[in-house]
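[1] Could you look at this predicted model? Sequence included:
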Amino acid sequence: MDLDVTYVLIPGAGGSAFYWHRVEPLLRERGHDVVAVDLPAGDDRAGLAEYADAVVSAVGGRTGLVLVGQSMGGLTAPLVAARLPVRLLVLLNAMVPRPGESGGQWWGNTGQDAAARRMAARDGRSGEFELESWFFHDVPDEVREAVFARGEPAQSGTPFERPWPLDGWPDVPTRFLQGRDDRLFPVEFQRRQARERLGIDIDEMPGGHLVALSRPAELVERLERYRVAAGWRAEAG
């Protein structure tokens, strides 16, 4: 087993490591260590600093870190990358913060709502948010049912209230992978966000906002391509 590679998987809103339950075994089959993190999302005392603490604690002394931040996890992942020897940071359908900007301010500052409504109008959908049609439209029925059976995870507003604390993006190689069918963060919106805030281009793959649930094998293949391009061996073991 090639334990020099550790995938650290940070979920989005709700903070549940279960989001990665279809991805984690596929990465382990390829010989990698995997840490899927549960965040204290339901704790009103916990902000992004506490989220980062949870990730750092879960990682422990592991090395060869590939950090993957999904959606809201894009606010936490760079805080972790500033504290641990991360070799690669992958943003997945992610929010990209600016120094001093709160998570709550991000929505208006980026124009997310207008972008999502434009996409909905083009697709002939209502612009009003609805969980199943916006998030689970491409997730297999049995997977969606398994997620819903766990109940709706709590998400405190605390992480959205405080300014993002870093002075700039950490000096870590960063890739941005975006589902081209994402209805919450449309691909053209994400393309602009990545260029304006990070100065990088996005890579696209099929799938909506929850690609770890809808297309885990293809997601793993994309992550592995990033790993190889970053200088690790093409084959584990």
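    Okay, I see it. Everything numeric in this text was worked out from a predicted model, so none of it was measured.
[2] hey, let's count contacts and neighbours off CA atoms from now on
    Noted.
[3] What are the buried residues along the lengthiest helix in the chain?
    Longest helix of the chain, by residue count under DSSP state H: helix 216-229. Across helix 216-229, burial judged by 16 or more other CA atoms under 10 Å covers 216, 217, 218, 219, 220, 223, 224, 226, 227.
[4] What of stretch 132-148?
    The neighbour-count check on stretch 132-148 (16+ other CA under 10 Å) flags 134, 135, 136, 137, 138, 139, 144 as buried.
[5] what does it rub up against?
    182, 183, 184, 207, 208, 209, 210, 213, 214 (CA atoms under 8 Å, 6 or more residues apart in numbering).
[6] first vs last residue of it, how far apart are they?
    10 Å (CA to CA, to the nearest Å).
[7] now it, how far from the centre of its chain.
    Its chain's C-alpha centre and that of stretch 132-148 lie 18 Å apart, by CA atoms, centre = their mean, to the nearest Å.
[8] Contacts only, for the most centrally placed residue in the chain.
    Nearest residue to the geometric centre of the chain (CA atoms, centre = their mean): residue 70, 0.9 Å. When contacts are counted by CA under 8 Å, 6+ apart, residue 70 is found next to 9, 10, 11, 12, 91, 92, 93, 94.
[9] at 7 Å instead, please
    Going by CA atoms under 7 Å, 6 or more residues apart in numbering, residue 70 touches 10, 11, 12, 91, 92, 93, 94.
[10] A further structure is provided below for comparison with the first:
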Amino acid sequence: MSSEKIVLILIFCLSMMSWGHCKDRKHFVLVHGACHGAWSWYKLKPLLESAGHKVTALDLAASGINMRKIDDVDTFAVYNQPLLRLLATTLPNQKVILVGHSLGGLSLAHATDEYPQKVERNVFVSAFLPDTEHRPSYVLEKYGERTPTSAWMDTKFEPSGNKTSMFFGPMFLTNKLYQRSPVQDLELAKSLVRPSSLFLEDLSRQKNFSKEGYGSVPRSYIVCTEDIAIPVDYQQWMIQNAAVNNVLSIKGADHMVMNSKPRQLFDALQNIAN
């Protein structure tokens, strides 16, 4: 065989390997929960990137380093604007995998309802999981009914315009969210959390998420077995209520699974993506 043919075969093989790598590469968009920000994904983001994926961890309005204040964010749509803007500017042939934690599950549903053609899959990580049969606030309302006031510990709730703001206190962070996470992550959270809101007043007035939008995109749920904030039985109830079949479980994970079990969360997302 001539040297020219050998070179051509090598080029062809390399190009096929490269094409296969690009085909398997995903774009993960990580959406944080209430009072948190993009910073909460600092362990997971490099793990996904080291596997060749593109990763965007964003701050929703009045979160992380976003300059808005929660008093100036009157609706959930405004709160979710950074995610909507990201999907609006995503190229038509480049779908993303949305990963939402805690309240971030509502952000996923809202954004997917607006841009279903831009989303390959929604992944709910110990997150509030809405359906298409009830108003968007339904899973939050049911959660409120089963959660006694005392469970919120030192969380502060205050009137804020046409809504109620919420700010996690150090006792709540320690005992309800980060009880199995490294103490360094707890201290980081104490320094970086900001007032947020569940936007119950606004979400209770919005129309149901549509079957043609949010309901048309595949969904996965990652259960965290030691979550005290959103207990396993409530996670399972939401999964059944929304008829989600693709369910994974991470044993020993508290609510902040990205801190307590980052490698296991990475493995679960790899499993879902593949």
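    Sure thing, it's come through. Quick caveat, the model's predicted, so the values are computed rather than measured.
[11] Work out the TM-score between the chains.
    With the length set by TM-score structural alignment, normalised by the length of structure 1, the two chains reach a TM-score of 0.80; 216 aligned residues with a CA RMSD of 2.6 Å.
[12] quick revisit: distance check, the aligned residue in structure 2 for the residue nearest to the centre of structure 1 against residue 40 of structure 2.
    Under the alignment (TM-score structural alignment), residue 70 of structure 1 maps onto residue 101 of structure 2. The gap separating residue 101 of structure 2 from residue 40 of structure 2 is 10 Å, by CA to CA.
[13] Also residue 96 of structure 2?
    Distance, residue 96 of structure 2 to residue 40 of structure 2, by CA to CA: 20 Å.
[14] circling back to that earlier point, the buried residues of helix 216-229 of structure 1 into TSV, with extra columns for distance to residue 201 of structure 1?
    Shown next, in TSV, are the buried residues of helix 216-229 of structure 1 (distance: CA to CA, whole Å):
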residue	distance to residue 201 of structure 1
216	22
217	23
218	20
219	18
220	20
223	16
224	19
226	14
227	18
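[15] Okay, strands next: where are they in the stretch 51-200 of structure 2?
    Here the stretch 51-200 of structure 2 has its strands, by DSSP state E, counting those that start in this stretch, at 54-58, 96-101, 119-125, 156-160, 163-167, 196-197.
[16] so the third one matches what in structure 1?
    Under TM-score structural alignment, the alignment places strand 119-125 of structure 2 onto residues 86-92 of structure 1.
[17] what's the closest non-adjacent residue to the corresponding residue of structure 2 for residue 54 of structure 1?
    Aligned counterpart of residue 54 of structure 1 in structure 2: residue 82 (TM-score structural alignment). Leaving aside its chain neighbours, residue 82 of structure 2 sits nearest to residue 60 (5.6 Å; criterion: CA to CA, 6 or more residues apart in numbering).
[18] give me every residue that touches the one you found.
    With CA under 7 Å, 6+ apart, residue 60 of structure 2 has these contacts: 66, 79, 80, 81, 82, 83.
[19] Among those, which one has the most neighbours?
    The most crowded member of those, judged by other CA atoms under 10 Å, is residue 83 (25 neighbours).
[20] How about the contacts made by it?
    Contacts for residue 83 of structure 2 (CA under 7 Å, 6+ apart) come out as 60, 111.
[21] quick one: secondary structure of the alignment partner in structure 1 of residue 40 of structure 2?
    Counting by TM-score structural alignment, residue 40 of structure 2 corresponds to residue 19 in structure 1. Assigned state for residue 19 of structure 1: helix (three-state reduction, DSSP: H, G, I helix; E, B strand; the rest coil).
[22] contacting residues for residue 19 of structure 1?
    Residue 19 of structure 1 sits next to 11, 212, 213 when contact means CA under 7 Å, 6+ apart.
[23] go on, residue 102 of structure 1?
    160, 161, 162, 163, 164.
[24] Of those, which qualify as buried by neighbour count?
    The buried subset of the contacts of residue 102 of structure 1 - by 16+ other CA under 10 Å - is 160, 162, 163, 164.
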